[in-house]
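Undergrad: Provided below are the primary sequence and the corresponding predicted coordinates.
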Amino acid sequence: MIRLLRIQAPGIPLERMPDLLNDFGGDAGELLDELDAELAAQVGRLAGQRESIARLRAAGAAPGLPPELASFLALFAASPSSGLAKFDSEQSVLLAHFAGEDGMSHVARFYEQLGGPDLILAVADISERFSRLGPDSTAQDITELIESFMTTFAPVVA
């Protein structure tokens, strides 16, 4: 019984225990290597999760947001239009999903540029004007917004 408890302590699965009870070295080393690799992967995932939580806390962002974009989105959280902040958050979550892990660093760099002191006010202005568009908007309103959009974002996209 004590041997069973000792074998279970490092996390050895129950189905592997009978083989190990009479094994004094053979498969035990291989099994321990497998368990160690599995635990290292779990520790890595947990460390990544903790890092994500820390970034969300530092930015004061909700858990559903990509941590890499949370600080940028927090800039818009103070916007007078709560609908705008919600729209920006939803669009960012969608963009992060499509970018995936491999593209996230590019998206984060793009958002860092948008959140820079030179652009943040222009981005806020364009977003606010976009949110006011509606059925009564004139063609001139739309054209002016498109021109502002192009002027502001063309250097960032390039």
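TA: Looks like it came in fine.

Undergrad: drop to CA atoms for contacts and neighbour counts, all remaining ones
TA: Noted.

Undergrad: and the residue nearest to the spatial centre of the chain, what does it touch?
TA: In the chain, the centroid-proximal residue (CA atoms, centre = their mean) is Pro66; its distance is 2.8 Å. By CA atoms under 8 Å, 6 or more residues apart in numbering, the contact set of Pro66 is Ser92, Val93, Ala96.

Undergrad: just give me the neighbour total for the last one.
TA: Applying the criterion other CA atoms under 10 Å, we find 20 residues in the vicinity of Ala96.

Undergrad: so it touches His106, yeah?
TA: No - using CA atoms under 8 Å, Ala96 is not in contact with His106; the gap is 10.0 Å.

Undergrad: how far away is Ile142 from Phe130?
TA: Ile142 sits 9 Å away from Phe130, going by CA to CA, to the nearest Å.

Undergrad: likewise Ala77?
TA: 17 Å.

Undergrad: between these two, tell me which one has more neighbours.
TA: Neighbours per residue, other CA under 10 Å: of Ala77 and Phe130, the larger number sits with Ala77, 19 against 16.

Undergrad: could you report the neighbour count for the closest residue to the more buried one other than its chain neighbours?
TA: Once flanking residues are discounted, Ala77 sits nearest to Ala85: 5.4 Å by CA to CA, 6 or more residues apart in numbering. Counted by other CA under 10 Å, the residues lying close to Ala85 total 20.

Undergrad: which ones are touching Ala85?
TA: Under the criterion of CA under 8 Å, 6+ apart, the neighbours of Ala85 are Leu73, Phe76, Ala77, Ala78, Ser79.

Undergrad: what about versus this one:
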Amino acid sequence: MRSSELAAIAGVSVRALRHYHQLGILPEPPRSANGYRDYNVHHLVRLLRIVRLAGLGFPLHKLPELLDRPDDDPVSQLDQLDAELAARIDRLTAQRALVARLKQERAAPDLPPEFAPYAALFAAGGLPPRFARLDREQLILLAHLVGDEHLPFIARLYGRLAEPGLLAAATEAAARFAELDDDSGDETLREVADDLISVCASVAEESTGAENPVDLGDAAALLADHSDELLNVAQKRVLALVESRLRTA
């Protein structure tokens, strides 16, 4: 029988047959004189066994030992499979809980869930799309660079910004920062820097006395490189001023 016939009888696609050949779990018969591969009933039986085992949940890379050693202890094999399926169910259950949390917070799925409730608040604050994108991408980058150990600490700082008493000030400062351009004078730049420093000072209270402070190290340079591509000259001047004054303080 041809590959299309074999696949149809077994209820799989011809592409699946080729995949099984590549993995070495289904022998590939030689081509006949007319150039087609001629499969026999033995290929069909092995293919049906593959379909059955894969349907139960056995990984394809483990099928050779099951197919070629059918007399091994089946209970042991099934116990191992059951444990793997239980672990998979636990992972899927955790993923579903995370999806439900993101849906409830109306958060983008690419954001770390720790930031979900706060990012939605800032997005609703009316930031220009370019700066909403900057905020979102910086969060994604920062969360990855600080790692799981420091992520809760960073999330607390970000959550401090989202508190009602500070959110309005932070949003207003961000909006004024977003409006800066080449025509912005030195006085305006200083005023915006003052606003940002005031916000940063409020957030800094959360980090005072932290037992495990975050050392950004190389991460700071990567974050700066990222923002550098999205900011104009005036905005970069303000950030340099803020950084200098905070360092001095």
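TA: Sure thing, it's come through. In this text the structure is predicted, and so the values were computed from the model without any measurement.

Undergrad: quick check: TM-score for this pair?
TA: Superposed pair, TM-score by TM-score structural alignment, normalised by the length of structure 1: 0.77. Supporting alignment: 152 aligned residues with a CA RMSD of 2.6 Å.

Undergrad: follow-up on the earlier one: out of the contacts of Pro66 of structure 1, who's nearest Asp23 of structure 1?
TA: Set against Asp23 of structure 1, the nearest of the contacts of Pro66 of structure 1 by CA to CA is Ala96 (49.5 Å).

Undergrad: to which residue of structure 2 is that closest one aligned?
TA: Under the alignment defined by TM-score structural alignment, Ala96 of structure 1 corresponds to Ala143 in structure 2.

Undergrad: so the closest residue to its match other than its chain neighbours versus Arg106 of structure 2, what's the distance?
TA: Using CA to CA, 6+ apart and skipping the chain neighbours, the partner closest in space to Ala143 of structure 2 is Leu151 (6.1 Å). Using CA to CA, Leu151 of structure 2 is found at 21 Å from Arg106 of structure 2.

Undergrad: also Ala7 of structure 2?
TA: Distance of Ala7 of structure 2 to Arg106 of structure 2, computed by CA to CA: 44 Å.

Undergrad: got a list of contacts for stretch 149-158 of structure 1?
TA: So stretch 149-158 of structure 1 is contacted by Phe110, Gln113, Leu114, Leu119, Ala122, Val123, Ile126 (CA under 8 Å, 6+ apart).

Undergrad: buried ones in it?
TA: Phe149, Thr152, Phe153 (16 or more other CA atoms under 10 Å).

Undergrad: narrow those residues to those in helices?
TA: Of the buried residues of stretch 149-158 of structure 1, the ones assigned to helices by DSSP state H are Phe149, Thr152, Phe153.

Undergrad: structure 1: helices as residue ranges?
TA: 2-8, 17-21, 26-59, 67-77, 82-114, 120-132, 139-157.

Undergrad: could you name the helices and strands sitting against the first one?
TA: Translated: helix 2-8 of structure 1. Where contact means 3 or more CA pairs under 8 Å, 6 or more residues apart in numbering; DSSP states H and E, helix 2-8 of structure 1 is packed against helix 17-21.

Undergrad: the helix it packs on against structure 2, how far on average?
TA: Here the mean offset of helix 17-21 of structure 1 against structure 2 after fitting is 4.4 Å, by mean CA distance after the TM-score superposition for structure 1.

Undergrad: same check on stretch 85-100 of structure 1?
TA: When structure 2 is superposed, stretch 85-100 of structure 1 averages 2.0 Å from its matched positions, counting by mean CA distance after the TM-score superposition for structure 1.

Undergrad: what stretch of structure 1 does stretch 236-246 of structure 2 fall on?
TA: So stretch 236-246 of structure 2 is aligned with nothing, judged by TM-score structural alignment.

Undergrad: what of stretch 108-122 of structure 2?
TA: With TM-score structural alignment as the criterion, stretch 108-122 of structure 2 aligns to 62-76.

Undergrad: for the matching stretch, which positions count as buried?
TA: For stretch 62-76 of structure 1, burial by neighbour count (16+ other CA under 10 Å) applies to Leu65, Pro66, Pro67, Glu68, Leu69, Ala70, Ser71, Phe72, Leu73, Ala74, Phe76.

Undergrad: Ala16 of structure 2 matches what in structure 1?
TA: Checking with TM-score structural alignment, Ala16 of structure 2 has no match.

Undergrad: and the gap between Ala16 of structure 2 and Ala10 of structure 2?
TA: Counting by CA to CA, the gap from Ala16 of structure 2 to Ala10 of structure 2 is 11 Å.

Undergrad: among those two, which residue is more densely surrounded?
TA: Comparing Ala16 of structure 2 with Ala10 by other CA under 10 Å, the one with more neighbours is Ala10, at 16 against 11.

Undergrad: give me the number of neighbouring residues for the spatially closest residue to the more buried one that is not a sequence neighbour.
TA: Leaving aside its sequence neighbours, Ala10 of structure 2 sits nearest to Leu48 (CA to CA, 6+ apart; 6.1 Å). Counted with other CA under 10 Å, residues neighbouring Leu48 of structure 2 total 17.

Undergrad: okay, and Leu48 of structure 2 sits in which element?
TA: Here Leu48 of structure 2, judged by DSSP states H and E, is contained in helix 41-56.

Undergrad: coming back round to it: so Leu151 and Arg106 of structure 2 - more neighbours on which side?
TA: Leu151 (19 against 13).
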